[in-house]
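Asker: next input, structure requested:
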Amino acid sequence: MLRRIVRIALFLVGLGLGYEIALGLLWIFNFQDFFTFSLSNNQQLFFIGLIMLGCGTALYLSSPRIIKWSIDIAEWMDSSLQKVPTNEILVGIMGLIVGLIIANLVSTPFRLVPVIGIVVTVILNIVLGYVGVVVAVHKKDELSNMFSFLKKMNKEKLKPEDRIQPKVLDTSVIIDGRILDICKTGFIEGNIIIPGFVLEELRHIADSSDTLKRNRGRRGLDILNKMQKELNVKVEINERDFPEIAEVDLKILKLAQVIGGKVVTNDYNLNKVAEFQGVSVLNINELSNAVKPVVLPGEEMVVQVIKDGKESGQGIAYLDDGTMIVVDGGKKYIGDTLEVVVTSVLQTAAGRMIFAKPRINIQEKAI
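Answerer: Take a look at the predicted model:
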């Protein structure tokens, strides 16, 4: 139905264009003044009607191609504008308005000339409108110094709170749940963005037939409900989707690029892909490792050995934050609490590992 309306509209535009062309041709061929013709002058009426009908029919028949071109151009403009910062779009619109105003002022004398006047007016509007956009975008910094209201759109002049990037959460960090506690402490600033496709993925996980997956999905939904109710920061759901992208992780990175945000995750692989694509990432696991107490070789601590290690004679203990301690010769102390001395610390991408020896053994060697 919509296409039929558009085709009819193009036909009417063609009739109007044919009218103007016929008027210009009558003027060029030095026919008698058109504005004084009477309906009895069949020659002029037939000529005008023929031109109008020809132009209207031509646009009507070519309307499917015109509609297709229009849709392609609209999609191209939409994808291109997503990559352009908002301040540049606003500056470009202002430049376009100024260019069109100048074009209409310059083309006013030409409008009295049939056909030629219309062509000149259209060309001037296109050229000066484009020039206005280009000049405004390229000279936005200089213009911002001339007009105080443009300074508000200059990214360098924004207030600190306006520069805070929104945080886009992925599925893993929501299910993990630590993001709720981190947000409560105030370390995460800016709006919290929950992509609609992430929420949909959580729903699918919560409806899974697998008990473990179902529990993880429901935990993630519970975390989101608590974040909306208990946090002081704004939590919003972004329904923008990217049908051409299949994977949820890649959609998250694309959304972060579009809105200029940071991705919050604890997925190691997503972290690496984001670094490759130039998207800023806040990794919860990296934060967790960063806030663990610093342990230096030679320090003493009290631990409980709970199991044996991979190597012969080793025992394994854990700190309260989950850091694993490998106690050399600690296998015989399994189940006991003892003092150990740190010998070395190994930091890996997966976390931190502490190597230690029982203090008793060191004292015996000293004796």
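Asker: only C-alpha atoms for contact and neighbour calcs from this point on.
Answerer: Noted.
Asker: strands along the stretch 251-367 of the chain, start to end?
Answerer: Using DSSP state E, counting those that start in this stretch, the strands of the stretch 251-367 of the chain run over 262-265, 281-283, 300-304, 307-308, 315-318, 324-327, 337-348, 351-358.
Asker: and residue 198, how far from residue 96?
Answerer: Using CA to CA, to the nearest Å, one obtains 39 Å as the distance from residue 198 to residue 96.
Asker: likewise for residue 360?
Answerer: Distance of residue 360 to residue 96, computed by CA to CA: 81 Å.
Asker: between those two, tell me which one has more neighbours.
Answerer: Neighbours per residue, other CA atoms under 10 Å: of residue 360 and residue 96, the larger number sits with residue 96, 23 against 13.
Asker: tell me the most buried of the strands of the stretch 251-367 of the chain?
Answerer: Most buried of these by mean neighbour count (mean count of other CA atoms under 10 Å) is strand 262-265; its value is a mean of 25.
Asker: what about it, distance to the chain center?
Answerer: With CA atoms, centre = their mean, to the nearest Å as the basis, strand 262-265 stands 12 Å off its chain's centre.
Asker: what of stretch 204-214?
Answerer: Computed by CA atoms, centre = their mean, the chain-centroid distance of stretch 204-214 equals 29 Å.
Asker: now do that stretch: everything it contacts.
Answerer: If you take CA atoms under 8 Å, 6 or more residues apart in numbering as the criterion, stretch 204-214 is touched by 215, 216, 217, 218.
Asker: run this one through as well so I can compare:
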Amino acid sequence: MTISEKKAVPVNRNRLLSIDFWVRILGMVVLGYVGWYFSSSSASNPATEDEILAMQLLTLSGAGLGLLITHRVTLYPIRDINQRLRRSTAQEMLALGLGTLLGVVIGALLAIPLSHLPGLLGSYLPAIASFFTIYFSIVAFEYHKKNLVNFGISLQTSKARPVKEAVPMRRTCLVDTSAIIDGRVLAVVRSGFLDGILVVPRFVLNELQLLADSSDDMKRMRGRRGLDMLEEIRKDDQLRLEMPNEDVANARGVDQKLVTLALQDGHALITNDKNLSQVAELQGVQVLNLNVLSDAVRPPVGAGEMLVVKVREEGREREQGIGYLEDGTMVVVEDARERIGDEVRVIVSRVWTNDRGRMVFGRIMGSAGAFYGGKNDASNYPARS
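Answerer: From the prediction side, this is the model:
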């Protein structure tokens, strides 16, 4: 089952209703008894008619209050905690456990001197101090949970290997929506050129889901492709994928959240978005652009080299033909309009490069000016990367 094809989990509504019902009944009985107890304890003996009426009203009020709010103050918090625990990652659970343990230890140490204070301070201050130490310890461990896990990994590595053979820790890489949809990141990681942990935050997944549910056919196709690619990455045993639920406060838009999260946690950023790459690099984020990588690994083509190209279509200028190399680079061949459909040997006269890719100009081998070329207007042709 892919992420884009999630099925709703059936819920036993009768069971939930029965739990709510019995909890309400129990709350009604307990609060009704509490109302009766306090009203009867303050009444005279024997009770007057007004006191009896007050007892009845307090009992009914307590019972009604218990019927209305008991499930909200008992079942709802329990269900919320259960859902949070199910969505929590191993890092978050580790931070919660260590933070609670440290808070309990510090609170117990503080409770000893605080309990000797006179009066109410000695009675209540130890409990209050313990509560705040536990709370702030959990917050501190939660904020530094990634550093905590990385520290544990480095300790384990140093114990397992001698110092000279210690391997560097794998870096974590945030993956942008455009890189997921592109799909090449999967092949790059499998090839071993990118060794790291891929991190896809929840807000990136939400953006993919919005694209997959879009009314526009093109956006819907791109969103579904991205979700399928993400599912393929998740199923690959050779890759490590993390999908944290954390969001970025005070950040608008997915791009700004990615840059902020990369700066905050020290991630690299994998993207194909040129604007996002420039903004991230200006702020000091390491950017891994797949288009730049693709241009870097292309075989070099220089003036004077011979290529074998199949002429596929007419060019925009007179007597020109258009062909393509295996990597998609456009080749403009002079005097090749009559050779459409044929494979020809071309001598490269010039290579034109811009930020979107490269274009090669040449003449058919053996024709006049094959080594020097003529005047070619490169701006008439869109770059194909």
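Asker: let me know the secondary structure of residue 168 of structure 1.
Answerer: strand (DSSP: H, G, I helix; E, B strand; the rest coil).
Asker: contact partners for the corresponding residue of structure 2 for it?
Answerer: Aligned counterpart of residue 168 of structure 1 in structure 2: residue 174 (TM-score structural alignment). Residues near residue 174 of structure 2 by CA under 8 Å, 6+ apart: 198, 199, 200, 201, 258, 262, 267, 268, 269, 270.
Asker: report the contact partners of the closest residue in space to the third one that isn't next to it in sequence.
Answerer: The shortest distance from residue 200 of structure 2 to any residue that is not its chain neighbour, by CA to CA, 6 or more residues apart in numbering, is 4.9 Å, and that residue is residue 243. With contacts defined as CA under 8 Å, 6+ apart, residue 243 of structure 2 is in contact with 199, 200, 201, 202.
Asker: coming back round to it: relative to residue 256 of structure 2, how far out is the match of residue 168 of structure 1?
Answerer: For residue 174 of structure 2, the distance to residue 256 of structure 2 equals 13 Å [CA to CA].
Asker: ok, the residue nearest the centre of structure 2 to residue 250 of structure 2 distance?
Answerer: In structure 2, the residue lying closest to the centroid (CA atoms, centre = their mean) is residue 201, at 0.9 Å. Going from residue 201 of structure 2 to residue 250 of structure 2 by CA to CA gives 16 Å.
Asker: ditto for residue 288 of structure 2
Answerer: 25 Å.
Asker: do the same with residue 220 of structure 2
Answerer: Using CA to CA, one gets 29 Å for the distance from residue 220 of structure 2 to residue 250 of structure 2.
Asker: which one's more surrounded, these two?
Answerer: residue 220 (18 against 8).
Asker: just say helix, strand or coil for the equivalent of that one over in structure 1.
Answerer: By TM-score structural alignment, residue 220 of structure 2 lines up with residue 214 in structure 1. Under three-state DSSP, the three-state class of residue 214 of structure 1 is helix.
Asker: once you drop chain neighbours, what's closest to residue 214 of structure 1?
Answerer: Setting aside the residues directly before and after it, residue 214 of structure 1 is nearest to residue 206 in space (CA to CA, 6+ apart), at 4.2 Å.
Asker: and if you look at residue 324 of structure 2?
Answerer: Take residue 324 of structure 2 and drop its neighbours on the chain: the residue closest to it by CA to CA, 6+ apart is residue 330, 4.6 Å away.
Asker: which residues does the aligned partner of that neighbour in structure 1 contact?
Answerer: The alignment partner of residue 330 of structure 2 in structure 1, by TM-score structural alignment, is residue 324. Taking CA under 8 Å, 6+ apart, we find residue 324 of structure 1 in contact with 316, 317, 318, 352, 353, 354.
Asker: and with 10 Å instead?
Answerer: 316, 317, 318, 351, 352, 353, 354, 355 (CA atoms under 10 Å, 6 or more residues apart in numbering).
Asker: can you pull out the strands in the stretch 51-200 of structure 1?
Answerer: Going by DSSP E, counting those that start in this stretch, the stretch 51-200 of structure 1 shows strands at 167-169, 192-195.
Asker: including distance to residue 223 of structure 1, could those strands go into a markdown table?
Answerer: Shown next, in a markdown table, are the strands of the stretch 51-200 of structure 1 (distance: least, CA to CA, whole Å):
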| stretch | distance to residue 223 of structure 1 |
| --- | --- |
| strand 167-169 | 12 |
| strand 192-195 | 12 |
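Asker: relative to residue 152 of structure 1, which of the ones you listed is closest?
Answerer: With CA to CA as the measure, strand 167-169 is the member of the strands of the stretch 51-200 of structure 1 nearest residue 152 of structure 1 (23.1 Å).
Asker: the closest one against structure 2, how far on average?
Answerer: With mean CA distance after the TM-score superposition for structure 1, strand 167-169 of structure 1 departs from structure 2 by a mean of 0.9 Å once superposed.
Asker: off-centre distance for that strand?
Answerer: Mean-position distance between strand 167-169 of structure 1 and its chain equals 11 Å (CA atoms, centre = their mean).
Asker: with stretch 276-292 of structure 1 instead?
Answerer: Distance of stretch 276-292 of structure 1 from its chain centroid, counting by CA atoms, centre = their mean, is 19 Å.
Asker: between residue 174 and residue 256 of structure 2, which contacts overlap?
Answerer: Common contacts of residue 174 of structure 2 and residue 256 (CA under 10 Å, 6+ apart): residue 262.
Asker: in what helix or strand does the closest residue to residue 68 of structure 2 other than its chain neighbours lie?
Answerer: Excluding the flanking residues, the one nearest residue 68 of structure 2 by CA to CA, 6+ apart is residue 24, at 7.1 Å. Residue 24 of structure 2 is part of helix 13-42 when elements are defined by DSSP states H and E.
Asker: structure 1: matching residues for that helix?
Answerer: With TM-score structural alignment applied, helix 13-42 of structure 2 matches no range in structure 1.
Asker: so which elements touch the helix or strand just after that helix?
Answerer: With elements assigned by DSSP H and E, the helix or strand that comes after helix 13-42 of structure 2 is helix 49-87. Helix 49-87 of structure 2 is packed against helix 13-42, with contacts defined by 3 or more CA pairs under 10 Å, 6 or more residues apart in numbering; DSSP states H and E.
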